[in-house]
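In: Sequence and predicted structure below; questions after.
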Amino acid sequence: MAAVATTTGRDRDFEFDFGAYLESARQRVEAALDGSLGPERPESLREAMRYSLLAGGKRLRPILCLAACELAGGEAELAMPTAVALEMIHTMSLIHDDLPAMDNDDLRRGRPTNHKVYGEANAILAGDALLTRAFEMVARRSPGVPAERLLAVVGELSLAAGAPGLVGGQVVDLECEGKEVDLETLEYIHLHKTGALLRACVLCGAHIAGAGDALLAGLGTYARGIGLAFQIIDDILDVTASSEVLGKTAGKDLTADKTTYPKLLGLEESRQRADALVAEAKAALAPFADAGEGQARVAPLLALADYITSRDR
């Protein structure tokens, strides 16, 4: 991946090697994930948890957390347990979404879904175990972070994982299958099912660093933009990419008769909508991107926003 030249400061362009940053951050996250489990008993539970948690992927959610922490002036390593917790919650949501009673999928990240390997009951329990382990990561495995900051993180994770976030979005998504859905309802689903966790990623990272209200508000706007843009691109790829490229079943939204952005807006207008949302997200961080150190801190989040609309899987 080529270096990305991002204009963020008032005085000059700042060149940022996003490819190198992304790979370095991904490797650090993978190492932290690998060390986060154990010794769960029985061993079959640990195997099921590790199967999905360590199945690869872009690791954008934990990387967003680390980048937001650094933007707020914190050390990324202090946010790593929280970044791992966010990936655990994300993995839980994938395991549960793939179940026959939910989205009923057989393929995830290029491999059989968890319930296809370990059975439905064990998949449900593995997801439950990952969700609860996430809160342990924050509360008991985050040395050096003040308790009041960890409490703020726990609050954000609770909102993102519960009825106000993932669960509520999934319920509305299921209720709308086979029905005519307007754009407002579609965006409600995705702001909760996808966007809530992305919002938690950036806000949790910022809380770890003790960010002020102005930055938290800017990051909230940024997260809303990239959350919707991410889902729009997902909807587009579900139509245009193959299962081999995606690592999951292509065309499943069409099969389930779900309303998607391309179905409502068409492919071209959907792409334009995603681009506009990314522009809004990046604009929200502009006040924090003055020349010098501010540019270096904000560059990863700006590049991640661009990456969302340029990805092909």
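Out: Now that the structure is in, tell me what you want to look at.

In: rest of the way, CA atoms for contacts and neighbours
Out: Noted.

In: residue boundaries of the strands in this structure?
Out: Read by DSSP state E, the chain holds these strands, from start to end of the chain: 4-6, 14-16, 107-108, 111-112.

In: okay, now the one to match up with it:
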Amino acid sequence: MPAPLKVLAGRADDALARALPAADLAPVELHRAMRYAVLGGGKRLRPLLVYAAGHALGCDDGILDAPACAVEIIHAYSLVHDDLPAMDDDDLRRGRPTCHIAFGEAMAILAGDALQALAFEILSTPYTADDDASARIAMLRTLGAACGAEGMAGGQAFDLSAVGTTLSLEELERMHAYKTGALIRASVRLGALAAGCRDDTVLDRLDRYGHAVGLAFQVRDDILDIEGESAIIGKTAGKDAAADKPTFPSIIGLDASRTRLFALVDDALEAIAPLGPGSEWLAELARYSAYRGH
């Protein structure tokens, strides 16, 4: 990852640490669990997409901090709940015990609930006295839609019902467009909205980019589940196969999955090409999503 993006990832970490409740603030165990879930590492892809989209449209990083924090906090809450015994039942996340292993199942559920609420509180808070309320409402609507039945929650429902079944490639891509892709598309759109973009052509191009990057991210995840090592990828390798979950390699094979991955990166880069040199960070993130090692 290029140095400027690493700097932005550090900026996101700092903003998240400030946005979360202090660990010594009552109720202490809940706040410790929330900080554990959010600050325990991670690629910070979603906040980076917020910053990169805003940068492409000339937006100041200070304006982008709030949507960057909000989308990453939503992502963290989703991981806490996805790891629960009733969901994916995983013990390892980002190379550490999952939140429910570290704090207990009840506290992990509450931490996820509180994180979701905090994300919308952050995003709804005006940045300045003359803040554009219509832009903030559009951002709230974007993030809300990405979380719900036609976003992450719907994708997880598809995922749970797909265990042990055979899906078509179209069905698999629909599931992941909801479960993983919706929040990635929202990240890109949040950056554009925060930058004041109201150009439907530009927003459509960014949505196309986000769709391609979201699917590429998932295809790479599925490949890493086969080829990766738990110590490197930070979660249990081989978990999808053991759980009999449909994946891109299980449906179209490993070689075809790699071919699909390359095509998705090409589509993402083609979508943002008209944005010019300012879209360089978006291009780097598309490549990173597809070729990362963890």
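Out: Arrived safely. Note that the structure is a prediction, hence the values are computed from the model and not measured.

In: Now for the residue mapped onto residue 120 of the first structure from the second structure: which residues touch it?
Out: Using TM-score structural alignment as the criterion, residue 120 of the first structure maps onto residue 105 of the second structure. With contact set as Cα atoms under 8 Å, 6 or more residues apart in numbering, residue 105 of the second structure has these partners: 84, 99.

In: How about the residue nearest to the spatial centre of the first structure, nearest residue that isn't a chain neighbour?
Out: Central residue check for the first structure by Cα atoms, centre = their mean: the C-alpha nearest the mean position is that of residue 61, 3.7 Å away. For residue 61 of the first structure, the nearest residue in space outside its immediate sequence neighbours is residue 201; the separation is 6.0 Å by Cα to Cα, 6 or more residues apart in numbering.

In: So what does residue 28 of the second structure match up with in the first structure?
Out: When the first structure is aligned by TM-score structural alignment, the residue opposite residue 28 of the second structure is residue 43.

In: again, but for residue 227 of the second structure
Out: Checking with TM-score structural alignment, residue 227 of the second structure has residue 240 as its match.

In: distance of that match from residue 156 of the first structure?
Out: 34 Å (Cα to Cα, to the nearest Å).

In: Which of those two has more residues huddled nearby?
Out: Neighbours were tallied for residue 240 of the first structure and for residue 156 using other Cα atoms under 10 Å; the higher tally belongs to residue 156 (19 against 12).

In: Could you find the counterpart of the more buried one in the second structure?
Out: By TM-score structural alignment, residue 156 of the first structure lines up with residue 142 in the second structure.

In: got the contact list for that match?
Out: Contact partners of residue 142 of the second structure, counting by Cα under 8 Å, 6+ apart, are 186, 189-190.

In: if I look at the equivalent of residue 241 of the second structure over in the first structure, how far off is residue 219 of the first structure?
Out: When the two structures are superposed using TM-score structural alignment, residue 241 of the second structure falls opposite residue 254 in the first structure. Applying Cα to Cα, the value for residue 254 of the first structure to residue 219 of the first structure is 33 Å.

In: So for those two, which sits in the more crowded spot?
Out: Between residue 254 of the first structure and residue 219, counted using other Cα under 10 Å, residue 219 has the larger neighbour count: 24 against 15.

In: Go ahead and confirm that one touches residue 201.
Out: No. Look at residue 219 of the first structure against residue 201 with Cα atoms under 8 Å: they stay out of range, at 9.9 Å.

In: just to revisit the earlier point, what's around the match of residue 28 of the second structure, how many residues?
Out: Neighbouring residues of residue 43 of the first structure were enumerated by other Cα under 10 Å; the total is 11.

In: how close does the residue nearest to residue 61 of the first structure get to residue 259 of the first structure?
Out: Distance from residue 201 of the first structure to residue 259 of the first structure, counting by Cα to Cα: 26 Å.

In: and what of residue 172 of the first structure?
Out: Shown here: residue 172 of the first structure relative to residue 259 of the first structure, a distance of 12 Å by Cα to Cα.

In: ok, residue 123 of the second structure to residue 208 of the second structure distance?
Out: Taken as Cα to Cα, the span from residue 123 of the second structure to residue 208 of the second structure is 24 Å.

In: what does residue 118 of the second structure give?
Out: Plainly put, residue 118 of the second structure is 29 Å away from residue 208 of the second structure if you go by Cα to Cα.

In: And residue 33 of the second structure, by the same measure?
Out: Computed as Cα to Cα, the residue 33 of the second structure to residue 208 of the second structure distance reads 35 Å.

In: So for the two, which sits in the more crowded spot?
Out: Neighbour count, other Cα under 10 Å: between residue 33 of the second structure and residue 208, residue 33 has more, with 24 against 19.
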